[in-house]
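Next comes the sequence, and after it the predicted model I'd like to discuss.
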Amino acid sequence: MGGVNTPIDLTAAFAAFDQAWSPRLAARVNDYDIRLARFAGEHVWHVHNDTDEFFLVIAGEIEIALRDPDERTVVLPQGSLFVVPRGTYHKPSSAGGAQVLLVEPTGTLSVGDDHDEVPAHVDATTGHALELTS
């Protein structure tokens, strides 16, 4: 995992994997993971009861459907960031595919504390190691 002495090129990092909804652990800041994820299609409705979730769109565009309490959707083009407050059900998606940087407490499950049935294309994980070649 990247640290102070190991810069990470985001272009190379995203080129190192292609599986959507399967975040890679790029770095750790205190007790938080910096995760890189590819979004394609729809994720699953889920909620993180005890933590906010930070999204920064590196490439592409995403939508995040929210139930807060009424249902609405926010659109995040490239270069945009958004924080989903803890306790808010949400469902990320990307029709055209996107590269996203996420910040979450270490060990946070990608499908939250409560979620709809997890479809086969969604990886329920706390993150995978980012493996870069030299």
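Sure thing, it's come through.

Every contact and neighbour count from this point should use C-alpha atoms.
Noted.

For this protein, which segments count as helices?
10-15 (DSSP state H).

for the residue most central in space within it, what are its contacts?
Nearest to the geometric centre of the chain sits residue 102, at 4.5 Å (CA atoms, centre = their mean). Shown in contact with residue 102 (CA atoms under 8 Å, 6 or more residues apart in numbering): 33-37, 53-56.

Over to residue 9?
No contacts exist for residue 9 under CA under 8 Å, 6+ apart.

now swap in residue 64 and tell me
73-76, 90-93 are the contacts of residue 64 under CA under 8 Å, 6+ apart.

Burial check on the residue nearest to residue 32 when sequence neighbours are not counted, number of neighbours?
With CA to CA, 6 or more residues apart in numbering as the criterion, residue 32 has its nearest non-adjacent residue at 4.1 Å, and that residue is residue 105. As a burial measure, residue 105 scores 18 neighbours (other CA atoms under 10 Å).

Comparison target below:
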Amino acid sequence: MPQPVDIVQKLSLVTEQWSPKVVARLNDYEIKVVKVQGEFVWHSHDDTDELFLVVDGVLTIQLHDGDVVLHPGQLYVVPKGVEHCPIADGEVHAVLIEPSGVANTGSAGGDRTAAYDDSLSSSAR
């Protein structure tokens, strides 16, 4: 029988910063959990929007035309093609929703690109 996904429990298993883990799938989308702290890289996703939902902590999404500050229970959708840079003064726990196969660094690439990880998904393919 299918079981609900406990986001807080899945986040407790995450040990690496800036390395999203797939916890579920919805059609061609993946629901990922991630822990972040510090500043990421400026990047964009040319072909897709990116949803950030904060579970714990405060996340700032830096944009060229003004920052968006997210508190627990708040979400923001970065439109496709918009360059952005997440930053967190303290550790933040978040959920990301994006199409399957999207790299966390988008078009920027580089050494901060996380390896694909669906080990926390009960429906790992």
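Good, I have the coordinates. Note that the coordinates shown come from a computational prediction; the quantities given were computed from them, not determined experimentally.

Just the TM-score for the two chains, thanks.
TM-score for the superposed pair, counting by TM-score structural alignment, normalised by the length of structure 2: 0.89. Supporting figures: 122 aligned residues with a CA RMSD of 1.9 Å.

before we move on, back to that, counterpart of the residue nearest to residue 32 of structure 1 in structure 2?
Matched by TM-score structural alignment, residue 105 of structure 1 corresponds to residue 99 in structure 2.

Distance of its match relative to residue 92 of structure 2?
Using CA to CA, to the nearest Å, we find residue 99 of structure 2 at a distance of 22 Å from residue 92 of structure 2.

Show me which strand runs longest in structure 2.
Ranked by residue count and defined by DSSP state E, the top strand of structure 2 is strand 84-99.

Pull the most distant pair out of the contacts of residue 64 of structure 1.
Comparing every pair within those by CA to CA identifies 76 and 90 as the most remote, at 14.0 Å.

OK, contacts around residue 30 of structure 2?
Counting by CA under 8 Å, 6+ apart, residue 30 of structure 2 has contacts 22-24, 97-100.

got the contact list for the corresponding residue of structure 1 for residue 50 of structure 2?
Counting by TM-score structural alignment, residue 50 of structure 2 corresponds to residue 53 in structure 1. The neighbours of residue 53 of structure 1, taking CA under 8 Å, 6+ apart as the test, are 83-86, 102-104.

Please apply the same query to residue 24 of structure 2.
5, 30-32, 121-123 are the contacts of residue 24 of structure 2 under CA under 8 Å, 6+ apart.

hmm, which two among the contacts of residue 30 of structure 2 are most spread apart?
Taking CA to CA as the measure, the contacts of residue 30 of structure 2 span a maximum distance of 13.3 Å, between 23 and 99.

Stretch 79-95 of structure 1 aligns to what range in structure 2?
Aligned by TM-score structural alignment, stretch 79-95 of structure 1 falls on residues 73-89 of structure 2.

Give the buried residues for that stretch.
75, 78-79, 81, 83-88 (16 or more other CA atoms under 10 Å).

Then stretch 66-75 of structure 1?
Buried residues in stretch 66-75 of structure 1, defined by neighbour count with 16+ other CA under 10 Å: 66-67, 75.

that older thread, looking at structure 1, which of the contacts of residue 24 of structure 2 hold up?
Retained in structure 1 by both residues aligned by TM-score structural alignment, their matches' CA atoms under 8 Å are the following of these: 30-32.

and these, which of them are in strands?
If you go by DSSP E, these have 30-32 in strands.

The residue lying closest to residue 92 of structure 2 once chain neighbours are set aside: what's it in contact with?
Among residues not flanking residue 92 of structure 2 along the chain, residue 57 sits closest, at 4.5 Å (CA to CA, 6+ apart). Applying CA under 8 Å, 6+ apart, one finds that residue 57 of structure 2 lies in contact with 71-72, 90-93.

from those, which would you call buried?
91-93.

Residue 108 of structure 2: neighbouring residues, count only.
Considering only other CA under 10 Å, residue 108 of structure 2 is surrounded by 16 other residues.

what's the straight distance from one end of stretch 38-51 of structure 1 to the other?
21 Å.
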